[in-house]
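1. can't give you the sequence, but here's the structure:
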């Protein structure tokens, strides 16, 4: 189950049980209140913060914060995460310059199956407005590393780009169930 940017319009606990969900992944811009039921869920939970997030709720809900970290999904796939979006204002939100993202991604592993991010790579479901532009270094990372999947939220693409080179792109706004 992937969650991003707005509350799911379903009961999370019921959906997890009825669909035999093995893992929950959050792609940011979700408030703790929307996710509070996940605190009682014992399946693995991973996530990143979005640009409008207050830090701290991932740990409080037992969700592994993937930003700058590598993890392993229940199916054995390796996963890394990248929080926030490109800085478009001078606020204390989760925002980074393109240069800061380049420095962060320089330390990422060169073999990974899944990338979980809030903002997409440059040229992938992004927009030309400052708040929704893609991350240049993330595009370079995806082009070189070629993870099997890239999961993101944040933008409002139409149409949605679902493939970049070897990488399947999964865009979420709300909730969706995906088989990786």
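-> Perfect, I can see it now. If you're wondering where the values come from, they're calculated on a predicted model, not measured in any experiment. Numbers count the residues shown, from 1 in each chain.
2. all contacts plus neighbour counts: C-alpha atoms, from now on.
-> Noted.
3. so which helix or strand takes in residue 139?
-> helix 136-145 (DSSP states H and E).
4. How about residues contacting the following helix or strand past that helix?
-> As assigned by DSSP H and E, the chain's next helix or strand after helix 136-145 is strand 149-152. Applying Cα atoms under 8 Å, 6 or more residues apart in numbering, the external contacts of strand 149-152 come out as 4, 27, 113-120, 167-172, 180.
5. Comparison target, given below:
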């Protein structure tokens, strides 16, 4: 889910009918909404921030030092940065939850100097750090990444022409390197239309604005 609060999800019956094993949120959703969903669904919720979300990056010096060394360590869901209570922040990290290995990159193109906005060069550096983490994981014979969650889409795959809604070109080599089964993103509102299906290499790219029920085969 992403970007739009879907009132149907406030129904306990709807959540019970969907019966998810895991919820992922791809940005620009209120924190209290995420806290409600994780409480009522009683399953893990993994999220990345969008460009309208607050800055959740660490600010204390000791946290900045830890963030600097993170590319050379294994990320676990237990080491959770700040965010909505009970939810797992996967921004710039690789986490495993409900048996699913998830990599995450929040944010959009920088267009007004707000939080969670990045130039193409800045996002490219973030993708390279994520690839380093993935290679370290694979060297340790750990499970491959199943799902990549981002706020913005890859360039040319469900994005729009204006800078604010342009996708990131650096997501293309990232997807080819991580080889997830699915990439779920938000940011681009379909306004009631069904978003077209996209593929990047062997990865299905899915716009989850509102909510979508997705299944992983592996």
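-> That came through, no problem. Note that this is a predicted model, so its numbers are computed, not measured.
6. packing partners for the helix holding residue 139 of the first structure?
-> Other elements packing on helix 136-145 of the first structure under the criterion 3 or more Cα pairs under 8 Å, 6 or more residues apart in numbering; DSSP states H and E are helix 98-106.
7. give me the stretch of the second structure that the helix it packs on matches.
-> The aligned range for helix 98-106 of the first structure in the second structure is 120-128, by TM-score structural alignment.
8. For that stretch, what is the distance to the chain centroid?
-> 15 Å (Cα atoms, centre = their mean, to the nearest Å).
9. excluding its backbone neighbours, what's nearest residue 176 of the second structure?
-> residue 201 (6.6 Å; Cα to Cα, 6 or more residues apart in numbering).
10. mind checking what the one you found lines up with in the first structure?
-> Under the alignment (TM-score structural alignment), residue 201 of the second structure maps onto residue 165 of the first structure.
11. and its match, how many neighbours?
-> By other Cα atoms under 10 Å, the residues close to residue 165 of the first structure number 12.
12. again with residue 68 of the first structure
-> 15.
13. from what I can see it touches residue 81, true?
-> Yes: using Cα atoms under 8 Å, residue 68 of the first structure makes contact with residue 81 at a distance of 6.1 Å.
14. between these two, what contacts are shared?
-> Counting by Cα under 8 Å, 6+ apart, residue 68 of the first structure and residue 81 have no contacts in common.
15. tilt between the helix holding residue 139 of the first structure and helix 98-106?
-> Using axes from the mean of the first three to the mean of the last three Cα atoms, to 10 degrees, one finds that helix 136-145 of the first structure and helix 98-106 are set 30 degrees apart in direction.
16. Translate residue 103 of the second structure into the numbering of the first structure.
-> By TM-score structural alignment, residue 103 of the second structure lines up with residue 80 in the first structure.
17. quick one: which helix or strand includes that match?
-> Element membership for residue 80 of the first structure, per DSSP H and E: strand 78-82.
18. helices or strands up against that strand?
-> Under the contact definition 3+ Cα pairs under 8 Å, 6+ apart, strand 78-82 of the first structure sits against strand 70-72, strand 114-117.
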